[in-house]
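Engineer: Fold the following, please.
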Amino acid sequence: ILVHRYSVLVLLKRIMFKLYLSHYKFSLSLIFLCLFLTGLAAQNDKIAFTNSKPVDDKRYSDIKGSPMYFKDWVTGKIIRHDALIYEDVLLNYNGYTRTFEIKTGDEMIELDGDVYLRVDVDAADNPDAIDRIPTEHFAFQKNLHSRFSDQFVIILFAENDVMLIKEFKVDIAKHTIQDVGKAIDFKDFQRKEIYYLKADGKLTSLRYKKKVILGAFDSPEVEPYIKEHKLRLKTEADLIQLAQFYSTLD
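Structural biologist: Predicted structure coming up:
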């Protein structure tokens, strides 16, 4: 009987040990699976930027001014052509290269413009950049019109088939000045902001001239509205307000 009991105990111990090993192997499998999925997620992030290239922060050290749209990095959302979205990305738009640059840690990279369709920047997330974000929701988008080819342009307002667009681009100009009998050469960035009204599928270039604006916002109700609200038509805010009103007209 004692031998039988001993055999039973040994058998029970073996069963328990096998169960322990099975549980241990299962736990290890879960750990390895988690590590694999984490690595895969990180790999997917890298895949999203595989066509991008590193940026040298001293590349413009010999040029005065800045080609960047914002004074500093802002937080935004990046949307790819395949609808994949990246939230809370530190970014800025380079008007000279016409590309977006993002910051990850201490590294800066230039995004491949062929991969990305739209970048959204909200005023609430960027209180320090409010002077460059005139509306609550601010967007850079490609493929809005053949005039812009495949370049990003800024959507200042869009509603009821009325869209106010801003094109931001930067060129480099060379200068020579005379200083105490010698010539000094230098370069600087020349920033340009061009506004357009897109309404009923038609794109019209805008200037801060009343005649041009009345020709674009083609309605007899526009001029009385301008007078009533004392719009000087000299600021971006005036154009946005006028576009908002124009979108309400039949």
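Engineer: contacts, neighbours, all on C-alpha from now
Structural biologist: Fine.
Engineer: Enumerate the positions of stretch 106-118 that are buried.
Structural biologist: Within stretch 106-118, the residues that count as buried by 16 or more other CA atoms under 10 Å are Met108, Ile109, Glu110, Leu111, Asp112, Gly113, Tyr116, Leu117, Arg118.
Engineer: Stretch 89-104 now?
Structural biologist: Within stretch 89-104, the residues that count as buried by 16+ other CA under 10 Å are 89-96, 98-103.
Engineer: Go ahead and list the helix or strand containing Ile154.
Structural biologist: Using DSSP states H and E, Ile154 sits within strand 153-159.
Engineer: Outside of that strand itself, list whatever touches it.
Structural biologist: Taking CA atoms under 8 Å, 6 or more residues apart in numbering as the criterion, the residues outside strand 153-159 that touch it are 134-135, 138-142, 144, 163-168, 240, 243-244, 247.
Engineer: Return the subset of those residues lying in helices.
Structural biologist: Ile240, Ala243, Gln244 (DSSP state H).
Engineer: ok, now how distant is the closest residue to the second one other than its chain neighbours from Tyr116?
Structural biologist: Spatial nearest neighbour of Ala243, chain neighbours left out: Leu164 (6.6 Å); criterion: CA to CA, 6 or more residues apart in numbering. Using CA to CA, to the nearest Å, one obtains 21 Å as the distance from Leu164 to Tyr116.
Engineer: got it, and Lys234?
Structural biologist: For Lys234, the distance to Tyr116 (CA to CA) stands at 33 Å.
Engineer: what do you get for Glu159?
Structural biologist: When distances are taken as CA to CA, Glu159 and Tyr116 turn out to be 23 Å apart.
Engineer: Check Asp218 too.
Structural biologist: Counting by CA to CA, the gap from Asp218 to Tyr116 is 34 Å.
Engineer: same question, Asp57
Structural biologist: Relative to Tyr116, Asp57 is positioned 23 Å away (CA to CA).
Engineer: centroid residue for this protein?
Structural biologist: Using CA atoms, centre = their mean, the residue of the chain that lies closest to the mean C-alpha position is Val119, 3.1 Å off.
Engineer: isn't it right up against Val74?
Structural biologist: No: counting by CA atoms under 8 Å, Val119 sits too far from Val74 to count as a contact (11.3 Å).
Engineer: Now show me the structure for the sequence below, then we'll compare the two:
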Amino acid sequence: MIRSSILSFFLALITISVSAQNNFYNQNNQVLMQDRYDKIDGTPYLLEDWGTAVLYPLKGESLRHAKINYNGTTGTFEIVEGDAYIELNAALYNKVELNYKGKTYTFVNRLKPDDVTYYMVLHEGKDYLFLEHFEADLRSQGANYGVSADQEKFVPVTNNYVWKDGTLHDINRNTKKIVSFFDSPALKKEVKNKKLNLKDDADLSAALSYYDQRQEKKN
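Structural biologist: This is a model prediction of the structure:
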């Protein structure tokens, strides 16, 4: 379970009351063409379908929206209102809780004050965040026989990071690399004994929760 301790370190305190003021979404946001990806293979979106979300703006009350997804090509969230697709201005929202099929994905930005890149929080420790960044790269598949232009496709790419002491550390999503980063013999033993695969989100959370408990006992 993601706690609020480290997130509150760099997120502004936000009122949790919810409002449904749809006109707010149209302020400083961009209306998009619905058919802009029709000729490209694959999808730029994180989710297969549209989810729901709570948006936390830098100022004002939190907002709910019933149709939302994350676009890995633009690095922004998109909502659907009627027939309109709207790209939300990332500078306005420093936290998004995206809900899809019973699972909640928490996104944060402004790890540094001027950085609006969104990262998904996979685990929150006392003094660190284990993060994932999703992108959808647009690549050429090469020209096919009888086709004059190259066909483009979206290719999903994920990168992982640990945010600690104000620094974003690149980390390979590899069990040995993660254990090495945290430099804990107890964690290494736990992962080995439980045969945890840290490429799996549930195993990662279990391992880091164990690490957190050990750190608390030390302190």
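Engineer: The residue nearest to the centre of the first structure corresponds to which position in the second structure?
Structural biologist: With TM-score structural alignment defining the correspondence, Val119 of the first structure maps onto Val96 in the second structure.
Engineer: Okay, and the residue nearest to the centre of the first structure sits in which element?
Structural biologist: Judged by DSSP H and E, Val119 of the first structure forms part of strand 116-122.
Engineer: Quick check: chain neighbours aside, which residue is closest to the aligned residue in the second structure for Phe152 of the first structure?
Structural biologist: For Phe152 of the first structure, the aligned position in the second structure is occupied by Tyr118, per TM-score structural alignment. Setting aside the residues directly before and after it, Tyr118 of the second structure is nearest to Asn109 in space (CA to CA, 6+ apart), at 4.7 Å.
Engineer: which residue lines up with the one you found in the first structure?
Structural biologist: In the first structure, Asn109 of the second structure lands on Lys142 (TM-score structural alignment).
Engineer: Could you report the neighbour count for that match?
Structural biologist: 20 (other CA atoms under 10 Å).
Engineer: Asp82 of the first structure maps to what in the second structure?
Structural biologist: Following TM-score structural alignment, the counterpart assigned to Asp82 of the first structure within the second structure is Lys59.
Engineer: What about that match, how many residues nearby?
Structural biologist: By the criterion of other CA under 10 Å, Lys59 of the second structure has 13 neighbours.
Engineer: Distance check, it against Ser140 of the second structure.
Structural biologist: Taking CA to CA as the criterion, Lys59 of the second structure is separated from Ser140 of the second structure by 41 Å.
Engineer: Check Leu111 of the second structure too.
Structural biologist: With the distance defined as CA to CA, Leu111 of the second structure ends up 33 Å from Ser140 of the second structure.
Engineer: Show me which of these two is the more surrounded one.
Structural biologist: Leu111 (20 against 13).
Engineer: Contacts only, for that one.
Structural biologist: Counting by CA under 8 Å, 6+ apart, Leu111 of the second structure makes contact with Phe10, Gly166.
Engineer: Which parts of the first structure are strands?
Structural biologist: Shown for the first structure, the strands assigned by DSSP state E span residues 53-54, 63-64, 74-80, 85-94, 99-104, 107-110, 116-122, 137-141, 153-159, 162-179, 182-199, 202-206.
Engineer: got TSV for the ones you listed, with distance to Leu33 of the first structure too?
Structural biologist: Supplementary listing: the strands of the first structure in TSV, determined by distance: least, CA to CA, whole Å:
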stretch	distance to Leu33 of the first structure
strand 53-54	31
strand 63-64	51
strand 74-80	28
strand 85-94	24
strand 99-104	27
strand 107-110	30
strand 116-122	31
strand 137-141	38
strand 153-159	43
strand 162-179	47
strand 182-199	51
strand 202-206	53
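Engineer: Looking at the first structure, which helix is longest?
Structural biologist: Assigned via DSSP H, the first structure shows its longest helix as helix 2-48.
Engineer: any idea of the angle that helix forms with strand 74-80?
Structural biologist: Orientation note: helix 2-48 of the first structure sits at an angle of 100 degrees relative to strand 74-80 (axes from the mean of the first three to the mean of the last three CA atoms, to 10 degrees).
Engineer: Could you tell me the angle between helix 2-48 of the first structure and strand 85-94?
Structural biologist: Using the same axes, to 10 degrees: helix 2-48 of the first structure against strand 85-94 is 30 degrees.
Engineer: what angle separates helix 2-48 of the first structure from strand 116-122?
Structural biologist: Note on geometry: by the same axes, to 10 degrees, helix 2-48 of the first structure and strand 116-122 are set 90 degrees apart in direction.
Engineer: next one: helix 2-48 of the first structure to chain centre, how far?
Structural biologist: On the basis of CA atoms, centre = their mean, to the nearest Å, helix 2-48 of the first structure is displaced by 45 Å from the centre of the chain it belongs to.
Engineer: do the same with stretch 225-244 of the first structure
Structural biologist: In terms of CA atoms, centre = their mean, the gap separating the centre of stretch 225-244 of the first structure from the centre of its chain is 27 Å.
Engineer: Just the terminal-to-terminal distance for it.
Structural biologist: Its first and final residues considered, stretch 225-244 of the first structure spans 12 Å by CA to CA.
Engineer: rewinding a little: most neighbours among the ones in helices among the contacts of strand 153-159 of the first structure, which one is it?
Structural biologist: Neighbour counts for those, by other CA under 10 Å, peak at Ala243, which reaches 23 neighbours.
Engineer: counterpart of that one in the second structure?
Structural biologist: Ala243 of the first structure maps onto Leu208 in the second structure when the alignment is built from TM-score structural alignment.
Engineer: OK, contacts around its match?
Structural biologist: His123, Gly125, Leu187.
Engineer: which one of those sits closest to Asn26 of the second structure?
Structural biologist: Proximity to Asn26 of the second structure was ranked across these by CA to CA; first place goes to His123, at 32.4 Å.
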